[in-house]
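Colleague: Have a look; sequence and predicted model below, questions after that.
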Amino acid sequence: MKRWLRRSVGYTSSVLLAMVLFIGLTACSPVPSDGKRTSNGSDENSGQTTSKTADSAAATSGKASLASQAKEDVSRKIIYKADLEMPVKEYNTAQSKLRELVAASGGYILDFNESTSNSQISGTFTIKIAAGEFSSLLDQLETISPSMQRSVKGQDVSEEYVDLTARLKAKQTVEARLLSFMEKATKSDELLAYSTELGKVQEEIERIKGRKNFLDQNVAYSTIQLRMYQNNNPAPVNPNKDTFGNEIANAFTSSIKGVLTFLKGLVVVLTSILPAIVLIAIIVIPCWIWIRKINKRKRLEMDLRYQNMKDNAADVIQSQEGEEASDNQTDDQGSSTQDMESDKDKMDGRHKGDASKDN
């Protein structure tokens, strides 16, 4: 024990002695002739060092401000979108360079449409690029076409994002409460009510999460709508092209083309409906033949009936005419007898008259 105390005391004394020597050497160090001690014990050299540090800090102040602005943009949830119009001289070369720049920047082409006409060839690109590479890619695209026109817009969705976050937390709290209520519920109607309400809350939670994911993706990846086009040289105009003869020839050619187009269309239509026509013919023709036979049979029966009726009518008429002829003969005989009696009476009258005259 005594040895341990002695050793500890020796170590402590040696440490104290070393501290005293260091303080003494620092106090006795020489001061430069052109140095002036300040009120707080610091010399002019330390002031110069501080000024140099301030200069270097001032040189990097711009970068620090840009970095702070970038951090602020990330925290503020801003969606960037750019619309670019890029006229080029060589469309294919410019398109290849565009694809290389997009791939090198870590972006990708979401949509692409190309159109070609006699006067112009153009392509429309929808590019998705990380928000940190957005400005850099715009500057690189300008190297393809210095006359490129750009329009950059930013949409701040921070307020909506904060609102969605708050709503999500509130809905998740309600979900937890409903789950706890369901664990404690003992009646089936209570369980049904809690489960129905829980389904509605969970549906709202999924909708909010989907909207937040959409905003996160659009904030993380900016959108560039780019239209690249190359104007072609128009064909030379021939002054002798639009003569009267050429107009007649063009009109005749156009009419022939129209007729041929109509005939081609007619053939195509007939070819397309030919299977249907064959099917209809297979069904309709036998039905038509059967109906025609039935109608022919009915017509023959009607003709026979009509002929029979006509013959019967002729017989009746002949019989009636015979009866009328016999009646007429009887009447004629009676009338002739009456006429003879009347003539006889007249003759008798005349004879009597003549006798009276003679007397």
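Modeller: Nice, I can see it.

Colleague: going forward, measure contacts and count neighbours with C-alpha atoms only.
Modeller: Noted.

Colleague: Run through the helices of this protein in chain order.
Modeller: 2-27, 44-59, 61-76, 91-104, 134-142, 158-184, 188-220, 244-358 (DSSP state H).

Colleague: could I get those helices as TSV with mean neighbour count?
Modeller: Putting the helices of the chain into TSV (neighbours: other CA atoms under 10 Å) gives the following:
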stretch	mean neighbour count
helix 2-27	10
helix 44-59	12
helix 61-76	12
helix 91-104	15
helix 134-142	16
helix 158-184	15
helix 188-220	15
helix 244-358	12
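
Colleague: which stretch among those helices comes nearest residue 115?
Modeller: Among the helices of the chain, the nearest to residue 115 by CA to CA is helix 91-104 (11.8 Å).

Colleague: could you check the angle helix 134-142 makes with the closest one?
Modeller: Counting by axes from the mean of the first three to the mean of the last three CA atoms, to 10 degrees, helix 91-104 lies at 160 degrees to helix 134-142.

Colleague: which helices and strands does helix 91-104 pack with?
Modeller: If contacts are counted by 3 or more CA pairs under 8 Å, 6 or more residues apart in numbering; DSSP states H and E, helix 91-104 sits against strand 120-130, helix 134-142, strand 221-231.

Colleague: try this one side by side with the last:
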Amino acid sequence: MKKRKIMLWLLILSVIVSACSNTGEESSMEANYDMENSSEEMEIAEPETPSEEFSEAEESAPAQDNEEQVQQVETNTERKIIYNAHLNVEVKNFESSYTNIQNQVAEFDGYVVESSTFGATEGNPPSGQITARIPQTDFRSFIQLVEDGSSKVIDSSVSGQDVTEEYVDLESRLSSKQVVEKRLLGFMEQAEKTEDLLAISNDLATVQEEIEQIVGRMNYLENKSDLATVTIFLQENNTSLPSEGELNTWEKTKDQFMKSIHFLITAASAIFVFVVGNILLFLLVGVLVLFTYLFVRRKRKNHPE
């Protein structure tokens, strides 16, 4: 009887021990599975690629552009204005005035962009045109100097184009592009994969090309606004006789006398040119007339009536 009880207790104890061991194994397997899953999740979760960070940088750039542009518009007091001036003047002596204007351009630290001259023709006096770039701070003084040196100002005009807003926008865009360029250079130093390095290089080349275009446009606007363009057309005064209504009797007499002399000189000159220019023709006609006369005369002597 005691043996049976002992066997029964041993059987119950073995069942309990077996159950406990199974529970421990299941909990151990679950723990291992959780660790494996967590390790797999760690492997799957890769860090962001440089191109993705570059995209984020580009998305954040416009916001920075707007903020910087507003700040620059508020703080920038120097305006960028492109001035163009046109002058049409008459001078007493074309050659000396043309040379003087070119010398004055050099004195104002400017330079001549284009120049041309036209010789005198019948009814048209000598004339010419000069296009010069003059520092904006002095170009109005230069215009006044040219007008004072001329005998008559036919017309004068000055126009300006304000490009301040465009210049400020270019400055803002340049600043944001330089920030993106700096980030791309940092990504390139950290890149380990060849494909990431190629992608960053392409993006960097695009950004640097845009920076060059912006800088080129800014330099153009700076040059145009720092130096005004002045175009001068000058011609020599026409020398003409005073009108009839403005002359008194003595002046009318002198005018008519001069006209008569001019007519006689012109007529004599025309006759002289006609005679000398056709002297060979006159000689030929004279010889023919002389031979004809001699032939007729001899014929009459040989055959009297």
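Modeller: In hand now; what should we look at? Note that the structure is predicted; figures quoted are calculated from it, not measured.

Colleague: which one of the helices and strands packed on helix 91-104 of the first structure lies closest to residue 282 of the first structure?
Modeller: Judging those by CA to CA, what sits closest to residue 282 of the first structure is strand 120-130, at 54.5 Å.

Colleague: Pipe the helices of the first structure into TSV and attach distance to residue 123 of the first structure per row.
Modeller: Output for those, formatted as TSV (distance: least, CA to CA, whole Å):
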stretch	distance to residue 123 of the first structure
helix 2-27	76
helix 44-59	44
helix 61-76	32
helix 91-104	9
helix 134-142	15
helix 158-184	34
helix 188-220	24
helix 244-358	32
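
Colleague: Compare those and give me the one nearest residue 122 of the first structure.
Modeller: Of the helices of the first structure, nearest to residue 122 of the first structure by CA to CA is helix 91-104, at 7.7 Å.

Colleague: which residues touch that closest one?
Modeller: With CA atoms under 8 Å, 6 or more residues apart in numbering as the test, helix 91-104 of the first structure has contacts from 88, 108-109, 121-122, 127, 129, 137, 140-141, 144, 228-230.

Colleague: Show me what residue 63 of the second structure lines up with in the first structure.
Modeller: Under the alignment (TM-score structural alignment), residue 63 of the second structure pairs with nothing in the first structure.

Colleague: what about residue 63 of the second structure, how many residues close to it?
Modeller: With neighbours defined by other CA atoms under 10 Å, the count for residue 63 of the second structure comes to 12.

Colleague: secondary structure element for it?
Modeller: helix 50-75 (DSSP states H and E).

Colleague: what angle separates that helix from helix 194-226?
Modeller: Going by the same axes, to 10 degrees, helix 50-75 of the second structure makes 20 degrees with helix 194-226.

Colleague: Which residues are in contact with the residue positioned nearest the centre of the first structure?
Modeller: In the first structure, the C-alpha nearest the mean C-alpha coordinate belongs to residue 111, at 14.5 Å (CA atoms, centre = their mean). Applying CA under 8 Å, 6+ apart, we find residue 111 of the first structure in contact with 124-127.

Colleague: Recalculate using a threshold of 7 Å.
Modeller: The contact partners of residue 111 of the first structure, by CA atoms under 7 Å, 6 or more residues apart in numbering, come to 125-126.

Colleague: Quick one: map it onto the second structure.
Modeller: Match for residue 111 of the first structure (TM-score structural alignment): residue 114.

Colleague: Mind telling me what residue 127 of the second structure corresponds to in the first structure?
Modeller: Match for residue 127 of the second structure (TM-score structural alignment): residue 122.

Colleague: Then residue 224 of the second structure?
Modeller: So, by TM-score structural alignment, residue 224 of the second structure is matched to residue 218.

Colleague: and that match, what is it in contact with?
Modeller: residue 79.

Colleague: Tell me which of the helices and strands packed on helix 91-104 of the first structure sits most buried.
Modeller: Stretch with highest mean neighbour count among those: strand 221-231 (a mean of 21; mean count of other CA atoms under 10 Å).
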